[in-house]
Each structure stands twice: as C-alpha cells, then as structure tokens.
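> Any chance you can model this:
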Amino acid sequence: MVDTMALLPPFIRPTRMTRSARRPVAVLAADGLPADDEVLLDVPDDRLGPALVAAAQGAYGPAAVLLAATRERAEWDDRDRYALRLAAFARSRPDWLRDWRAAAPHDPDALLVAAQLAVDRAWPSPGRAELLREVSPLITAAARADGRDPVPWRVALDHARGSRAGHTYFGELWEAAVRRDPHHYGCHVAALRYLASSWHGSHRECFDFADLAAQDAPAGSPVQALPARAALACLAGDGAGVERARLDAAADRAIALSDLLPADRPWPAAEIRNLLAYLLIRLGRREEALGQFALIGPYATSFPWDRVSDDALGRFLELRAEVRSAHGAKPDGGPENGRGRRARARDH
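As a prediction, this is how the structure comes out:
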C-alpha cells in the first residue's frame, strides 16, 4: 500500500487565489433562492465565455489569449478549469483547435488543450489503458513547453490513473506537480482519485491524504474542500472504516471555506458549494445545505450531481426543492428541469 505521507512533500509556498469576473445576481425568492428556470449548469465566467463563443465560430484567438494570460499571471486553478472546458468543447467542435495547433505547434496553451482532449477521448474506451499510452508524448510536450505550469502535470496524474501506473511512477509525477504549485487543487483532486482507485475504496487512507493536504493549505485555498470530496467518495461506497465525526469535520471545513469565498464571484466558489450542498444533504444537515443553495444562486455545476443522475441539473433542482420543502420554504413553481443545461462533465 502506498504511504500517504510520501505523497505529501512539504507545502512551503502560499497558494495563489483564483480570479473570476463578477456576474449579475439572479432575482431571488423570499428564501434567497433563484427560480428554477434561472439556474444554469456549468455557465462559463466572463473570461471563458467569449473564448467559447469564438471557438464555436472557428476562431482560436480568444482562447489563446485567455490561456496565455493565465500562464503569465500564474493563475493555475483558473488555467486548469479553462483548459478542461475548452477541451470538452473541442470534443465535438475540434476545427479551431486543429487550426491553432497548425499555426503554433509548440504553443504551450494549444499543447495543454490538445493533451487534455486526447485524455478525454481515450477515457471512455474499453481499451483506455492502451490508448492513453499513445497520448504520453503529447502530455510530455505540454509539460516541457512551460516548466512553471502545474496543469500538464495534473493531466499526467489523470493519465497515470487511467493507464494503471504504479505507485512509484505516480509519486514522481506528484512530486513534480507540487514543486510547481504545492496547493494546486486539480492536482490534489487527481491524486485523491488515484489513491481511491489504487486502494479499491479504502476510504481511511484517502481521508488521511485529504486531511493532511487541507491542514497544510492556506485558509482560502480550494484544497480546504478536499476532505469534503473524500467524504463524498466514502458515502458513495460502503463507508467502512470512517467515523461519522470525520465526515462532519470534512463538511465543517468546507463550510468555513465557503464562508471565505465571495458570494458575488461564482468561480471557484460554485464548484465548492455544489459539492458541499450535496455532502450536507447526504449527512442529513439540510438546513445548512439550504444555506449553501442560497450562496450557489443560479450557478449549478455538473459535479457532484452527475455522479448520481444522468440529468445533473434536474437532480440539483430536485434536491434543492426537497431541502426547501423540509424547511417550510415555498417552491417557486418553476419547471422541474431548467433549460440552460450544457454538456455533461467528463466522467474522470
């Protein structure tokens, strides 16, 4: 069994807080929740939105400018999120990315999106491990294109899990990732998923990893939500070996993080609060879940709802309505399923 401590070298550099643009706040009901038909799934922020619109028109320029800016400013969490969304878009509309790579074959940003896209395409296949081995050179090229960037190493960590890499190799990738950013959330999530997969549902060890990472991270870092992800993984399995008090402590830590994140800036707050709302529901803490739904407002995210339903937005709205009813809040009478739904998030 891999040593949890060996996967956590000293965390010595402060995290860099993510940026996101302000967005209009939806009209709220008396209980602080927007109407069902105002809730959208995975709505892009004001920086990503124009890049996706341009990509839909076949132009890669705005995406190139956006990702170059994240690299120049070392906005690694934003960069990771944008690369994932752009790669997801390129699965069905790849022309703009092909043009970008043809025009700038060594561009670090084009290489990153291409590497993510290659992993995404291989993941659903029964022959995933073999297909992923063919992707390795592209991930290596993305990592070498800018030695400061931890995001290609997050892609490499996902790649290692999908290709069933051993613990020694994964540990080497992990050390390379955290040298670049010791509190990069995406890399920590990738490591947590690998450990859960490697230990076949041994939740105590995953919790140890998540708790140690959160203890070493600054108070406002998204890594503070890592124990909440471990708690959800535990609840999705048999939960053996994890005390209820530990699950509640993970939720409490995520609530403290949510309290620090601005209510009018949806990213990364929305991702964390959606995770937290579902965890609180699973723990029977519905009044606190209602508070998180109020903070979420119109910003539903695919995770974690897509883990329990093929209709992530529908499940979000259904559970939100149940929580409202349990606390005497009157439903808004909106449709059962919102119509702002976007493509389902990748399953890895």
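> CA atoms for contacts and neighbours, from now on please.
Fine.
> quick one: contacts for Phe303?
Residues in contact with Phe303 (C-alpha atoms under 8 Å, 6 or more residues apart in numbering) are Glu271, Asn274, Leu275, Ala312, Ala345.
> so how far is the helix or strand it falls within from its chain's centroid?
Using DSSP states H and E, Phe303 sits in helix 302-305. How far helix 302-305 lies from its chain's middle: 10 Å, per C-alpha atoms, centre = their mean, to the nearest Å.
> Just the buried residues of the helix or strand following that helix, please?
Going down the chain from helix 302-305, the next helix or strand is helix 312-326, by DSSP H and E. Neighbour counts over helix 312-326 (16 or more other C-alpha atoms under 10 Å) mark Ala312, Leu313, Gly314, Arg315, Phe316, Leu317, Leu319, Arg320, Ala321, Val323, Arg324 as buried.
> Please generate a structure for the following sequence too, so the two can be compared:
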Amino acid sequence: MPKRLLALAISIATSGIGLTTVLGPIIAGALRAVFGSSPTRKRRSSAASRMGGSAPRTPRGRLDDAQDIVGACHHAARLRHADPGPWTVLLGVLRDLRRNPREGFPVWDEIIRRDPWHREGYLQMLGYLSPEECGSSTQQNAFVDSAMARMPFGAPPAALEPHVLLGRYRRAVTGDGLTGLLADRIFNQPFAESVLSRALSTWPRPGFLRHAAALADLNVLAYLAAHARHRDAANAFRAVGATVTPWPWRLGGDPLEQYSTWRKYFPDPRMRRVRSLRARRPG
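Just a heads-up that it's a prediction; the model follows:
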C-alpha cells in the first residue's frame, strides 16, 4: 500500500469515527508491509514523519491490494453512511490506479454530499486532476475556480490555490535547462502574486484558519512565501512557529533544516523592534 493511502487509512482509524473494525485488517496489513511484523516505536515515528505530504506515486495501474481496499471502503461506507472518510480513501485508490477521472467524479460527489468542505477530499481531487496524474492544467484550474467561487473564507480546503502554485513551482524547478533555472520567475506571475498576497494578509491572523490541518496549510504558505522572497513571508513563519510539517519542506532536504535556514532570511520585524528598544535602553 502506498504511504499516502496508508496515511489516509490511519487517519480514518484514529479519528474516533468507529471505522477501525472495518478497515482494521487493511491497516494492519499495510503496517506489516511498511514496518515488518514487529515495528519499533522509533521506526513508526520515522515513517509517520514521512507521511506529512504527498506520498510517492505508485507505478501506473498497479496497486496490489486495491481490490481489498475498495471492498473495505464500500463496506465501511455502508456501515457509516454519513462519513466521507471511506470515499476519500477510495478516491486515493483510483488516483494510484490512474483511472480516468470520469470514474473519480462519482466518488467525489459522495464525499462532498457528506461534507461540502472536506479538506482531504478536495486535495485528493486536485492531485487527481493534475497534469502529472490523470488530468491537465485546464481541468485542474477549472476545478479550483469552481471551488473557490463558492468557498467560505477560512474553510478547510482554503489552500487549494497555494497547492496549485506549489505544483507549478515544482514542475518548473524539475524542468530541463532554462525552465529550471528560471523557476523562481513563476512567483512574478499575476496568479502567484494574487494568491500569496491574499493568503499572507489573512491566514496568519490568530484564529483565521480553524480547521485541524491549519498548521499544514501555514507551512505550505511559508514555503511559497520564502521561495518567492515575499515581503510578508515573516508573517507566515511567525504563524507556523515551531510546528514544522515534513511537506513541503522535505522537497529541499531535511524539513527542519530547510525550515530553519529559510526562516533566518525572514526574521520577525516585531522581534527586531524589541531588540532595538533593548539596545537603546540606558544601562
């Protein structure tokens, strides 16, 4: 089982929604496959740290235990009709199998029928429709435009546009020749400037993002603002504080090292003022 699907299954099992019994055999088998028959606490912690972002893609059309997962998801959905979790895992299976998005949209409809602003469901569909997977930039942009037009401020999937920007930047960085060398220019485009300015002016405010994965979204924002050398990047770093998520910092190496290095370039201006006042204070 790919680690991204494993993370989804664990999320369902540990969220208190009563699906452990249904998905338990699938999760247990996945854990044995990843950790071996007797995983140690240290190895579990290490693997968990790698689940913080998008997991590596499975080779197209291959997922050895797909049928078991699909069956478990449908069974869980019957038992917990109002829960979007099983449908979200099922959408992840279709992604890894690289099935036509036409097969994914009915599953997507089941997710948003149960939770109109299900963050993981939106991010799954965003990845599904990406040019790297089963869609195109046109399809992905249409999906995001439609969602953002009706999404309340601060809703759990609020980071759709920053994730699109992150995808564009990653494609540019990994491009050949001049494309890779000029990747940073993507942040000069109107879409990037608009997305970063809106997010940096609202997200870092205390209490603006209230969903469970708010810190994960703030880490994405800090990463993008840092690489864009945005004048307000310090606000995102201040909001993140000391809670660093592996994704997307691990794209450049060790997440903690990457975060610490970039944060030094964007010190909190409030701290500079405090140090200045202390320096001028009479002895």
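> thinking again about what came up before, quick check: the helix holding Phe303 of the first structure compared with the second structure, mean distance?
Mean deviation of helix 302-305 of the first structure relative to the second structure after superposition (mean C-alpha distance after the TM-score superposition for the first structure): 1.4 Å.
> Over to stretch 312-321 of the first structure?
With mean C-alpha distance after the TM-score superposition for the first structure, stretch 312-321 of the first structure averages 1.5 Å from its match.
> Mind telling me what element Gly71 of the second structure is part of?
Counting by DSSP H and E, Gly71 of the second structure is part of helix 66-79.
> which helices and strands does that helix pack with?
Helices and strands touching helix 66-79 of the second structure, by 3 or more C-alpha pairs under 8 Å, 6 or more residues apart in numbering; DSSP states H and E, are helix 20-35, helix 85-96.
> Packed most tightly, which of those helices would that be?
Mean neighbours per residue, mean count of other C-alpha atoms under 10 Å, is largest over those for helix 85-96, with a mean of 25.
> how far off helix 66-79 does the helix or strand just after that one point, in degrees?
Using DSSP H and E, the helix or strand that directly follows helix 85-96 of the second structure along the chain is helix 101-114. Orientation check (axes from the mean of the first three to the mean of the last three C-alpha atoms, to 10 degrees): helix 101-114 of the second structure against helix 66-79 gives 30 degrees.
> what span of the first structure lines up against helix 101-114 of the second structure?
Aligning helix 101-114 of the second structure against the first structure (TM-score structural alignment) gives residues 167-180.
> Please apply the same query to stretch 140-159 of the second structure.
Taken onto the first structure by TM-score structural alignment, stretch 140-159 of the second structure occupies residues 206-225 there.
> Mind telling me what Arg244 of the first structure corresponds to in the second structure?
Match for Arg244 of the first structure (TM-score structural alignment): Gln189.
> scratch that, Leu132 of the first structure is what I was asking about
By TM-score structural alignment, Leu132 of the first structure lines up with Ala66.
> do Leu276 of the first structure as well
Using TM-score structural alignment, Leu276 of the first structure pairs with Leu221 in the second structure.
> go on, Leu313 of the first structure?
Checking TM-score structural alignment: Leu313 of the first structure goes with Leu256.
> Give me the distance between its match and Thr245 of the second structure.
Leu256 of the second structure sits 8 Å away from Thr245 of the second structure, going by C-alpha to C-alpha, to the nearest Å.
> likewise Tyr128 of the second structure?
Where Thr245 of the second structure is concerned, Tyr128 of the second structure sits at a distance of 22 Å (C-alpha to C-alpha).
> Compare those two and say which is more crowded by neighbours.
Of the pair Tyr128 of the second structure and Thr245, Tyr128 is the one with more neighbours under other C-alpha atoms under 10 Å, namely 26 against 23.
> Just confirm the more buried one contacts Cys134, I think it does.
Yes. With contact defined as C-alpha atoms under 8 Å, Tyr128 of the second structure counts as touching Cys134 (5.8 Å).
> what's the overlap in contacts for those two?
With C-alpha under 8 Å, 6+ apart as the test, Tyr128 of the second structure and Cys134 both reach Arg95, Pro101.
> what about Arg170 of the second structure, which helix or strand?
Per DSSP H and E, the secondary structure element for Arg170 of the second structure is helix 160-173.
> elements contacting that helix?
Using 3+ C-alpha pairs under 8 Å, 6+ apart: helix 160-173 of the second structure touches helix 119-128, helix 178-181, helix 190-202, helix 214-227.
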